[in-house]
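Could you look at this predicted model? Sequence included:
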Amino acid sequence: MGEILKLAITIDVEEEGLFGGAYPRSGATVSNVALLEKLEWLTRDFDLPLTLLVDHAVASSGACATVLRHWKDDLGAEIGVHLHPWNTPPFGDGDPLDSTAMPPELLSAKLGNVLEAVEACVGGRPRSFRMGRWDFSESVRRAVLASGLLVDASVAPLKHTPAGTTWFNAPAEPFWLDEEHSVLEVPLTVLPIVPAFGRLAVNMGKSVTRRFSSFGALGIQPVWFPAWSMRQAVRLHAHRHGEVLNLFFHSSELLPGASPHFPTEQSVRNFLEKLRTFVVWLKRYVVVKGRTLSGLRQDMESR
């Protein structure tokens, strides 16, 4: 194969509790963050830098600072931000809320607080962002554009999200969020098997869009898709002249029992082996260049 693909590995680094629906405003456990060490081989063996998108609970934990600084200083990772509005101060009446129901000034204040917390934790102003629960509404887009952030990775194509179907048929390749090219969007790599299927699904309503990824899409997300789909997604993306891949999962998925997908130590090992097998295959199939989210923006600006 002659194609060159750029691969961003973007990890939501957050407290335990996502899959149990129990996010305390304080005292959250973050023991999974230390398990990021299980991913060092991605950088050491395959020259793939990670983008770690860190939420307020993790950034506020002194124990996590050493881990994150190691990734930043020794392994070349980018440290960005991940907003969980339900446990990021300041708190308003009725938290947690979907972003569409949240006053814009409260949303902006939460985003500002997580930016400051991550900056204090690792040094350097974060430049990349992902919204929790893929809740990338218009109010979040506006807050991101006003924040000084340079890259967003909140768009999950072909996924029904709290923001509805606004981004359901978003392209798989990076695109600018505004005409001024101030923020680059790097969506997850999820592709419709047939492009028209995505548009048809939106017209058919929620009952179809909620299930679409199970029958109408391919993706490289190792928790969401089987190994064969990951490989087919790469082949299809290359065939459609795509240049960028964005692979994602949660740090808590490295902790046995912290997610329903990986209840045991063996299931976590199987997941990591699935990820390694995919990376080995990818390196053989195409020329792969590892990129952080900010690195992808630099590539866009240098064109």
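That came through fine. Predicted model only: the values in this text are computed from it and were never measured.

drop to CA atoms for contacts and neighbour counts, all remaining ones
Noted.

quick one, what contacts residue 40?
residue 75 (Cα atoms under 8 Å, 6 or more residues apart in numbering).

For it, give its distance to residue 220.
To residue 220, residue 40 is 20 Å away according to Cα to Cα, to the nearest Å.

what's the answer for residue 198, then?
As judged by Cα to Cα, residue 198 and residue 220 stand 18 Å apart.

and if you look at residue 290?
15 Å.

Pick out whichever of these two has more residues nearby.
Between residue 290 and residue 220, residue 220 has the larger neighbour count (other Cα atoms under 10 Å), namely 26 against 21.

count of residues packed around the closest residue in space to that one that isn't next to it in sequence?
In space, and not counting its chain neighbours, residue 220 is closest to residue 230: 4.2 Å by Cα to Cα, 6 or more residues apart in numbering. Residue 230 has 22 neighbouring residues, counting by other Cα under 10 Å.

Okay, residue 230 and residue 188: tell me how far apart.
12 Å.

can you check residue 166 too?
For residue 166 relative to residue 188 (Cα to Cα), the value is 15 Å.

Do a quick rundown of the strands in this structure.
All strands of the chain, identified by DSSP state E, fall at 4-13, 50-54, 78-83, 128-131, 151-152, 175-176, 184-185, 190-192, 217-219, 244-250, 287-290.

so can I have JSON lines of those strands showing distance to residue 141?
Listed next are the strands of the chain as JSON lines, based on distance: least, Cα to Cα, whole Å:
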{"stretch": "strand 4-13", "distance to residue 141": "19"}
{"stretch": "strand 50-54", "distance to residue 141": "17"}
{"stretch": "strand 78-83", "distance to residue 141": "13"}
{"stretch": "strand 128-131", "distance to residue 141": "10"}
{"stretch": "strand 151-152", "distance to residue 141": "9"}
{"stretch": "strand 175-176", "distance to residue 141": "11"}
{"stretch": "strand 184-185", "distance to residue 141": "10"}
{"stretch": "strand 190-192", "distance to residue 141": "21"}
{"stretch": "strand 217-219", "distance to residue 141": "24"}
{"stretch": "strand 244-250", "distance to residue 141": "19"}
{"stretch": "strand 287-290", "distance to residue 141": "26"}
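
also this one, for the comparison:
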Amino acid sequence: MQRSVSDPPRPEGIARFRAGWGQRSLLTVDTEEEFDWDAPFSPSEHSLDHIGRLAKFQQFCEGIGVSPVYLIDWPVAASPLAAEILGDAVKSGKAEIGIQLHPWVNPPHEEEVNAYNSYAGNLPLALEREKFMRLKDKIEENFHVEPMIYRAGRYGLGPNSVAMLREAGIAIDSSVRTKFDYRPGHGPDYRATPLVPYWLDEPQGVLELPLTSVFWGIMRRQGDLLQPLVDRYPHLGGILSKLSLLERISLTPEGISVEEALRGIDIALDDGLPILVLSFHSPSLVPGNTPYVRTEEDLDRFYDWWRTIYSYLDKRGTAPTSVAEIIRSVEI
């Protein structure tokens, strides 16, 4: 039975893992084109100048023993350079490829390009499916791999998305950003969804791996009630954070300091979360592409963030995992 993507699962819908699984971490990379985040959505105003930097990042990941999951959208899927850079790592099991759908740059271009339609799940079923299948086919053609994980661009799952993934044989979705409400921008509301992995449909078919976001602070147990006020009055969030009362922490170097992320990791692990899902956008690998990495010094701090995080996860006994290992280890 398919549920709304905003609904919490029933207790039997929470995923369970084989004995000895413990706690693991998964690094996901939203591997996408560069575009002006403040400009209207455009099917053509973008570039791929940062793709060459994926080689350095992949080498960095191999050096710290992490196998990243590159969630690739249409411009990257069609890039021979991206396939050349990532191909050997994928073949050797040192990286994995998944799907990320940005509707506005993905053929067929039949819809009006606007904020509402930037969420793939808002599109008519036939158009969402056609865009998705063309992207999946392009990835398989150019990267010679069958992707098993999906993330909707802008976290935009919709009422037809899960059935589409199941039909296409996609085992895992990672579009849900727990504790975030995207309704003001025409997207989904994920405030009621859990952090633990769960089945999006029943009986088990598509496994959801939510991106990890936690509340920290004295009032973190009231975070779900207070966050709507913070969303409405952003200055309130700064006040609550400074007073150590409440802070929403996502496991990403984009806008989250390493000190904040370490607090978030402690909360997630102490709460028993079996998989921590970390993420960032690939254009951040070149200064100036995103608001989070403006200078070379920012980029140095970006890499130091990852070094510190994975060193700490190792100390906490949390090993890196992969999509393939998760699929093998989840109990059906």
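Right, received. Where do you want to start? Here the structure is a predicted model, which means the values were calculated and not measured.

quick one: TM-score?
The TM-score (TM-score structural alignment, normalised by the length of structure 1) is 0.88; 298 aligned residues with a Cα RMSD of 2.6 Å.

ok so, going back, with neighbour numbers in mind, choose between residue 166 and residue 188 of structure 1.
The neighbour comparison of residue 166 of structure 1 against residue 188 (other Cα under 10 Å) goes to residue 188, with 28 against 16.

Show me what that one aligns to in structure 2.
With TM-score structural alignment as the criterion, residue 188 of structure 1 lines up with residue 211 in structure 2.

which one is the corresponding residue of structure 1 for residue 73 of structure 2 nearest to, not counting chain neighbours?
In structure 1, the residue matched to residue 73 of structure 2 (TM-score structural alignment) is residue 55. Spatially, and ignoring its direct neighbours in sequence, residue 55 of structure 1 is nearest to residue 82 (4.6 Å; Cα to Cα, 6+ apart).

dump the residue contacts of that neighbour.
The neighbours of residue 82 of structure 1, taking Cα under 8 Å, 6+ apart as the test, are 12-13, 53-56, 114, 129-132.

now, the most widely separated pair of the residues you listed?
The largest separation in these, counting by Cα to Cα, is between 12 and 114 at 13.6 Å.

The two: which is more packed in?
Between residue 12 of structure 1 and residue 114, counted using other Cα under 10 Å, the more crowded position is residue 114 (27 against 24).

Contact partners for the aligned partner of that one in structure 2?
The pairwise alignment with structure 2 assigns residue 114 of structure 1 to residue 135, based on TM-score structural alignment. If you count contacts by Cα under 8 Å, 6+ apart, residue 135 of structure 2 has them with 73-74, 77, 99, 101, 106.

Going by distance to residue 65 of structure 2, which of those residues wins?
For those, the minimum distance to residue 65 of structure 2 (Cα to Cα) is 22.9 Å, reached by residue 99.

residue in structure 1 matching that closest one?
By TM-score structural alignment, residue 99 of structure 2 lines up with residue 81.

Hmm, its match is touching residue 54, no?
Yes: Residue 81 of structure 1 is within contact range of residue 54, at 4.7 Å (criterion: Cα atoms under 8 Å).

what is in contact with residue 230 and residue 188 of structure 1 at once?
Residues touching both residue 230 of structure 1 and residue 188 by Cα under 8 Å, 6+ apart: residue 221.

related to what we said a few turns ago, between residue 12 and residue 114 of structure 1, what contacts are shared?
Common neighbours of residue 12 of structure 1 and residue 114 (Cα under 8 Å, 6+ apart) are 55, 82.

which residues of structure 1 fall in helices?
Taking DSSP state H as the test, the helices found in structure 1 are 40-44, 56-59, 62-75, 104-122, 138-145, 195-204, 206-209, 227-239, 265-285, 293-301.

Dump those helices into TSV; add distance to residue 31 of structure 1 as well.
Putting the helices of structure 1 into TSV (distance: least, Cα to Cα, whole Å) gives the following:
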stretch	distance to residue 31 of structure 1
helix 40-44	17
helix 56-59	10
helix 62-75	9
helix 104-122	17
helix 138-145	29
helix 195-204	39
helix 206-209	35
helix 227-239	28
helix 265-285	15
helix 293-301	25
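
Please indicate which of those helices has the most neighbours on average?
Mean neighbours per residue, mean count of other Cα atoms under 10 Å, is largest over those for helix 56-59, with a mean of 26.

just to revisit the earlier point, can you pull the contacts of the aligned residue in structure 2 for the residue nearest to residue 220 of structure 1?
The alignment partner of residue 230 of structure 1 in structure 2, by TM-score structural alignment, is residue 261. With contact taken as Cα under 8 Å, 6+ apart, residue 261 of structure 2 is in contact with 249-252, 309.

Distance check, residue 261 of structure 2 against residue 170 of structure 2.
Using Cα to Cα, we find residue 261 of structure 2 at a distance of 30 Å from residue 170 of structure 2.
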